[in-house]
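J.: sequence plus predicted model, see below.
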Amino acid sequence: MTDTPPAFILVRPQMGENIGAAARSMLNFGLDHMRVVAPRDGWPNERAVALASGAGRVLDAAMLAQDTGAAVGDCSFVFATTARDRDLTKPVYSPEAAMAEARARGLRGERVAILFGPERTGLENDDIALANAIVSVPTNPAFASLNLAQCVLLIAYEWRRACAAQVPVSTAMAGTEWATQAEVSALSEHFERTLDTAGFFWPEGKAPAMKRHLRNLWSRLPLTRADVQTFHGMMRQMVRWKERG
């Protein structure tokens, strides 16, 4: 299956530090195709290398372009990231929807590009006019401007989500496994026997309901085998302590 990842195009970036941080963000999420349009401080940029922190290969392979048109020339679909209303009629995608579209097109072998504007002003209308669609991040309307590297990180994260199914919640088992029903039942019986000996189930008429409540409690707990062993050990130690007393 053909899989063409998108190109992240930094248009007229002003700070080398942001270029380096953007490269690091891209590589964090499996992207390495960067293009840089007319960087203010020239190219290559030592500050970008310093901030890339292990992602220098993204900078080494980055394409340098003199203008936005040249940077997107080989792309079949272009997204422009902008937080401001523009006097241009274009479809507006959420970051999630945009990267899902980029993924679908990439699987067909198409080259998709995402434009990111300079830190101070963002993309100009002439840049956005070259794009097929806009990506709009749902930021605070009273403070909508994102740092360049932050915006790259956010879009790269959505790209990664589009590429790999993510489990919403998982549990790190720390070398153990979930307890079986038989193991939980044995634990419940251990507690019932010990508590019965200690006179916990009183008065006698309420004992069946109390035991049922206790069994229900154990069944609700997500116990691991290590948890079960710990509870058994606690109960045995309390009995030994009582016997020594």
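T.: Here it is on my side, so go on. As the structure is a computational prediction, the values presented were derived from the model and not from experiment. Numbers count the residues shown, from 1 in each chain.

J.: from here on, contacts and neighbour counts on C-alpha atoms
T.: Fine.

J.: find the centremost residue of the protein, please.
T.: For the chain, the residue whose C-alpha lies nearest the mean C-alpha position (C-alpha atoms, centre = their mean) is residue 157; its distance is 5.9 Å.

J.: how many neighbours does the spatially closest residue to that residue that is not a sequence neighbour have?
T.: The shortest distance from residue 157 to any non-neighbouring residue, by C-alpha to C-alpha, 6 or more residues apart in numbering, is to residue 29 (6.1 Å). As a burial measure, residue 29 scores 17 neighbours (other C-alpha atoms under 10 Å).

J.: here comes the other one, which I'd like you to weigh against the first:
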Amino acid sequence: MSFWVYILRCADGSYYTGHTDDLERRIAQHQAGELPGYTHDRRPVTLVFSENFTDRIDALERERQVKDWSPKKKEALIRGDWNAVSEAARSRPRVSASLDPGSNRTDGIAAHPISSVRFEPVENNMPTPTPIIVLVRPQLGENIGKAARAMLNFGLTEMRLVSPRDGWPNPDAGPAAAGADVVLDGAQVYETLADAVADCAHVYATTVRKRGVTKPVVTPDEAAREIHGATGRSAYVFGPERSGLETDDVALARKILTVPINPEFGSLNLAQAVILCAYEWSKQAALTQPTVTDLGEPAAQDELEGMIGQFETLLEHAGYFFPPDRAPATKRTLRNLLTKPGWNHLEVRTLRGVLSALGKPRAR
């Protein structure tokens, strides 16, 4: 099944973004004024952009992302001008972030799965300088974009590229970066790894094996703690997608960074490797966390007793406690069940209202 994200240009020049599993029918509904809401009084409308996804979740996330874009950035997307999309993104004060296990796009442009966190790097509190992500001889622009996305999720913005196979800039990187334009725009290109890390005092070569080089070995967590406590610049170095870092690359590093991994399958893709390191570093960085929902104060014991008593009364009238000699044990089990969740005051009142409605049903 296909799901579509679409952009309409309205009669007043504004844009509307939506999603549907039947594009032709939905556009006809907008045109006919059958759908209440934004487009109803802004007809006629014109379909100016659409993207196809195989998963509804991906389509919903893409819709949320594009809705947040400025008209200028939407117009660049409509034209397919990714350089202009990047340019328009530079002034955006906020960044969408998500954990991205992959893409289900079917038409060659990366999809954008669920985005569960939105934050801004807190510049005044974030340790400086932040570590540099160095990609050595990366092969695919799409993977560079995904690495940039992984970086920005956790507050890293400085990327250095060593002899990218297809040159730089690469048009495939922008769509895969999913809005991490500030990383791609600032990416610097070097001919050799030695040049790329020349100003770094702490260089970590990421590899699942030592490749014949004897160096200290650390985990991402250990490396992150060292970086936060160190002076001077630090760099995480990642090798090409197909083969990883060569022995000569590893030899330039101060330490080897690796993770405990399945010995039968020790293969991480580039973005996964980057996000492991970036996440561990971010745990000690001042990034704004998602808002925590106040669950409310736990209900007082007398409120719970009232709810339990109400339950027992209703169940007695329904003949639930049978045989009578098992009633005490059954009530004890019921009490254990009802005291386990840690109900708050509002939840107890709500449930008691439900019980009252069940005990005295009335026509509406």
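T.: Looks like it came in fine. All values reported here derive from a predicted model rather than from experimental measurement.

J.: residues contacting the closest residue to residue 156 of the second structure other than its chain neighbours?
T.: Using C-alpha to C-alpha, 6+ apart and skipping residues adjacent in sequence, the residue nearest residue 156 of the second structure is residue 130, 6.7 Å away. Neighbouring residues of residue 130 of the second structure by C-alpha atoms under 8 Å, 6 or more residues apart in numbering: 156, 158, 233, 234.

J.: coming back round to it: residue in the second structure matching the residue nearest to residue 157 of the first structure?
T.: If you follow residue 29 of the first structure across to the second structure using TM-score structural alignment, you land on residue 154.

J.: next: residue 48 of the first structure.
T.: Match for residue 48 of the first structure (TM-score structural alignment): residue 173.

J.: test my guess that its match contacts residue 144.
T.: Yes: counting by C-alpha atoms under 8 Å, residue 144 is a contact partner of residue 173 of the second structure at 5.8 Å.

J.: helices of the first structure, start to end?
T.: Using DSSP state H, the helices of the first structure run over 16-28, 46-52, 56-60, 68-71, 95-107, 125-128, 148-163, 181-197, 207-220, 225-244.

J.: please identify the most buried of the ones you listed.
T.: Highest mean neighbour count among the helices of the first structure (mean count of other C-alpha atoms under 10 Å): helix 16-28, with a mean of 24.

J.: ok, back up a step: the match of residue 29 of the first structure against residue 282, yeah?
T.: Yes: contact criterion C-alpha under 8 Å: residue 154 of the second structure and residue 282 qualify, at 5.6 Å.

J.: follow-up on the earlier one: residues touching the match of residue 29 of the first structure, list them.
T.: Residue 154 of the second structure neighbours (C-alpha under 8 Å, 6+ apart): 278, 279, 282, 287.

J.: quick check: the gap between the last one and residue 156 of the second structure.
T.: What that stands for is residue 287 of the second structure. Distance, residue 287 of the second structure to residue 156 of the second structure, using C-alpha to C-alpha, to the nearest Å: 11 Å.

J.: that older thread, any chance of the helices of the first structure in CSV, plus distance to residue 84 of the first structure?
T.: Putting the helices of the first structure into CSV (distance: least, C-alpha to C-alpha, whole Å) gives the following:
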stretch, distance to residue 84 of the first structure
helix 16-28, 21
helix 46-52, 27
helix 56-60, 29
helix 68-71, 19
helix 95-107, 15
helix 125-128, 11
helix 148-163, 14
helix 181-197, 57
helix 207-220, 50
helix 225-244, 54
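
J.: of all those, which one is nearest residue 88 of the first structure?
T.: Residue 88 of the first structure sits nearest to helix 125-128 of all those, at 8.0 Å, using C-alpha to C-alpha.

J.: next, the mean deviation of that closest one compared to the second structure.
T.: Here the mean offset of helix 125-128 of the first structure against the second structure after fitting is 1.2 Å, by mean C-alpha distance after the TM-score superposition for the first structure.

J.: distance between that helix and the chain's centre?
T.: Its chain's C-alpha centre and that of helix 125-128 of the first structure lie 30 Å apart, by C-alpha atoms, centre = their mean, to the nearest Å.

J.: repeat for stretch 186-194 of the first structure
T.: Centroid displacement of stretch 186-194 of the first structure relative to its chain, using C-alpha atoms, centre = their mean, is 43 Å.

J.: quick one: average offset of that stretch versus the second structure, please.
T.: Averaged out, stretch 186-194 of the first structure is 2.8 Å away (mean C-alpha distance after the TM-score superposition for the first structure).

J.: what of stretch 17-24 of the first structure?
T.: Looks like 0.8 Å for stretch 17-24 of the first structure (mean C-alpha distance after the TM-score superposition for the first structure).
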